[in-house]
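Asks: structure here, sequence nowhere to be found:
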């Protein structure tokens, strides 16, 4: 689904100056409690930005560190020791500081690619493959599941959704898919948000926040309607009979648009049961046409949506 742009793009502005070097992808995050986190070398540390781009320095820092979702502690994150990638720490998102050590090794690259910690394993999204390692991080990344439904390429950012078992996975080419880490399977539909340097779902506001270039965009979680089909009769029209009528609303990527209001109109004989109806989960709007008991011309039924 091609998602509606609700607001933006907004420059990220701190101390009256536009931030041109925000960290991207796994080295940035959006959190409903705090806002958008990114590292800026120009500003010398971690910035927190509001959805309108207004930002301030939260903590001094020398380099961009990758983050990981911590599903063992709802609403919290881990942070990589990104210089050697040899350790993972709890991240204090309120103070923007390193917390307790979670795991480390003397080996360089020991925690590389960790994006999610679940209660029983770590996860990494390698384009169309979901990979896992045990909580000891011993061994190589192993295959867990496949992601599909649209073209997938580029790096992935992972965020929580309103379902505690489901993750939103946004790829830099603009494709968003949803992964149930408990069932170890892809679920739901596919969304399209456009090329980005990171995108995160907001469970509180039911929106996506995307970093595009060095700017923030706010997008709806529902698809933008593009076309509606001509109404068709599910059952043949017959004198004195009621027949179901339907029309389908699709987005620009031919994806269904649910929960949209459709206006119905009739010219000619007979009557429509509804003047408006709401599209179902597959994008169909339904109505009932009642034909007169005697012949009286051909009805013309139209369905419209205010895009």
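Replies: Okay, I see it. Since the model is a prediction, treat every value here as computed from it, not as a measurement.
Asks: C-alpha only now, for contacts and for neighbours.
Replies: OK.
Asks: how close does the closest residue to residue 54 other than its chain neighbours sit to residue 187?
Replies: Distance criterion CA to CA, 6 or more residues apart in numbering; nearest residue to residue 54, sequence neighbours excluded, is residue 13 at 5.2 Å. Separation of residue 13 from residue 187 (CA to CA, to the nearest Å): 37 Å.
Asks: compare those two (neighbour count), which wins?
Replies: With neighbours defined as other CA atoms under 10 Å, residue 13 and residue 187 compare such that residue 13 has more, 19 against 15.
Asks: the more buried one touches residue 48, doesn't it?
Replies: No. Contact criterion CA atoms under 8 Å: residue 13 and residue 48 do not qualify, at 10.3 Å.
Asks: return every residue with contacts to both of the two.
Replies: 55-56 (CA atoms under 8 Å, 6 or more residues apart in numbering).
Asks: beyond the helix or strand where residue 102 lies, next helix or strand please.
Replies: Using DSSP states H and E, residue 102 falls within strand 97-104. Using DSSP H and E, the helix or strand that follows strand 97-104 towards the C-terminus is strand 116-117.
Asks: give the buried residues for the helix or strand that that following strand is followed by.
Replies: Downstream of strand 116-117, the first helix or strand assigned by DSSP H and E is strand 122-126. Buried positions in strand 122-126, judged by neighbour count with 16 or more other CA atoms under 10 Å: 122-126.
Asks: another one to put next to it:
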């Protein structure tokens, strides 16, 4: 039985899964090549965005990735539209395409995504405003799945706590003596220079039972009995070895180390790098000016 493949079907199948459109067009080797090529291109270009120095360069790399994807889709449509007198091949039958699609979709792609997340890049969306204005609600970020080594003061990190990923800024390193007075952060006796930090409400006098952990880490343990930490005034605390103290940039609106305690080194799972998409959660407007912005420091 003679049959002609439809270009639009091949294009649609390629959108759903790169290479599937070529398989539908009867080009099995081309399908495998398209799938592998796009995976390698994707890994390479996304990795390059993590080391790119500017927002425009990151955007260019993503455009190249989208162009590669579009080229695969168009090529599948072109191949399928060719007139041919050949009978439909076995690989073009639905009963072959379906198990291939299911196998790649439920086995191969999850394995690739897991590999990417562990070794190349991880995507995040943090709805809270604790890191504003560095990270706003509605920002979507890419992070490197490798924690910074060594960790430097002022660096943003992704860490695991309470069963979820969090992003805050490292302000206290092992051995540091840290404190806060009316939201002014002090490290080793010196007022820290923090142009990114702000506190705009009157929550500085609020206290919370979750601050009680701080008593065991006071620089002067003789003050522990009468110690009362508030949201904006606490310490001095000594950061233990193998741990860090993190704060949100919005010091009046952040569930950070003031509550959680110190963050162990092995809880650090990555570092945020740049914003790949941003939409205002209240208006739904895309914030184009934020796309491509770096947030690593």
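Replies: Perfect, thanks for sending it. This structure is a prediction, so every number in the text was calculated from the model and none was measured.
Asks: can you give me the TM-score here?
Replies: The TM-score (TM-score structural alignment, normalised by the length of the second structure) is 0.25; 124 aligned residues with a CA RMSD of 6.5 Å.
Asks: if we can go back for a sec, against residue 156 of the first structure, how distant is the residue nearest to residue 54 of the first structure?
Replies: Distance, residue 13 of the first structure to residue 156 of the first structure, using CA to CA: 25 Å.
Asks: next one: residue 158 of the second structure from residue 244 of the second structure, what distance?
Replies: Relative to residue 244 of the second structure, residue 158 of the second structure is positioned 12 Å away (CA to CA).
Asks: and for residue 181 of the second structure?
Replies: Residue 181 of the second structure is 20 Å from residue 244 of the second structure, by CA to CA.
Asks: between those two, which one's more packed in?
Replies: Comparing residue 181 of the second structure with residue 244 by other CA under 10 Å, the one with more neighbours is residue 244, at 24 against 16.
Asks: after the helix or strand harbouring the more buried one, which helix or strand is next?
Replies: Assessed by DSSP H and E, residue 244 of the second structure sits inside strand 243-247. As assigned by DSSP H and E, the chain's next helix or strand after strand 243-247 of the second structure is helix 257-260.
Asks: longest helix of the second structure, counting residues only.
Replies: helix 55-81 (DSSP state H).
Asks: show me what that helix is packed against.
Replies: helix 7-16, helix 20-24, helix 28-51 (3 or more CA pairs under 8 Å, 6 or more residues apart in numbering; DSSP states H and E).
Asks: and the angle from the longest one to helix 7-16?
Replies: Read that as helix 28-51 of the second structure. If you take axes from the mean of the first three to the mean of the last three CA atoms, to 10 degrees, helix 28-51 of the second structure sits at 40 degrees to helix 7-16.
Asks: list the buried ones in helix 28-51 of the second structure?
Replies: 28, 30-31, 34-35, 37-38, 41-43, 45-50.
Asks: got it, and stretch 67-76 of the second structure?
Replies: Here stretch 67-76 of the second structure shows 68-70, 72-76 as buried, counting by 16+ other CA under 10 Å.
Asks: cool, and stretch 159-166 of the second structure?
Replies: For stretch 159-166 of the second structure, by 16+ other CA under 10 Å, it's 159-160, 165-166.
Asks: secondary structure and distance to residue 238 of the second structure added to those residues, as TSV?
Replies: Converted to TSV, these look like this (DSSP: H, G, I helix; E, B strand; the rest coil; distance: CA to CA, whole Å):
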residue	secondary structure	distance to residue 238 of the second structure
159	strand	21
160	strand	22
165	strand	25
166	strand	23
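Asks: looking at the residues you listed, which is nearest residue 80 of the second structure?
Replies: residue 165 (44.5 Å; CA to CA).
Asks: and the closest one, how far from residue 278 of the second structure?
Replies: Applying CA to CA, the value for residue 165 of the second structure to residue 278 of the second structure is 19 Å.
Asks: do the same with residue 247 of the second structure
Replies: Per CA to CA, residue 247 of the second structure is found 23 Å from residue 278 of the second structure.
Asks: how long is stretch 89-99 of the first structure end to end?
Replies: Using CA to CA, the end-to-end distance of stretch 89-99 of the first structure comes out at 6 Å.
Asks: again with stretch 158-169 of the second structure
Replies: For stretch 158-169 of the second structure, the end-to-end distance is 9 Å (CA to CA).
Asks: tell me how many other residues crowd residue 60 of the second structure.
Replies: Count around residue 60 of the second structure with other CA under 10 Å applied: 14.
Asks: for residue 176 of the first structure, that is, sorry about that
Replies: So residue 176 of the first structure, with other CA under 10 Å, has 27 neighbours.
Asks: ditto for residue 102 of the first structure
Replies: 11.
Asks: quick one: contacts for it?
Replies: So residue 102 of the first structure contacts 87-90 (CA under 8 Å, 6+ apart).
Asks: give me that answer again for 10 Å
Replies: Contact partners of residue 102 of the first structure, counting by CA atoms under 10 Å, 6 or more residues apart in numbering, are 78-79, 87-90.
Asks: and if you look at residue 77 of the second structure?
Replies: Applying CA under 10 Å, 6+ apart to residue 77 of the second structure gives the contacts 5-14, 21-22, 24-25, 71.
Asks: what's the first helix or strand after the helix or strand hosting residue 103 of the second structure?
Replies: Using DSSP H and E, residue 103 of the second structure falls within helix 94-103. Downstream of helix 94-103 of the second structure, the next assigned helix or strand under DSSP H and E is helix 109-119.
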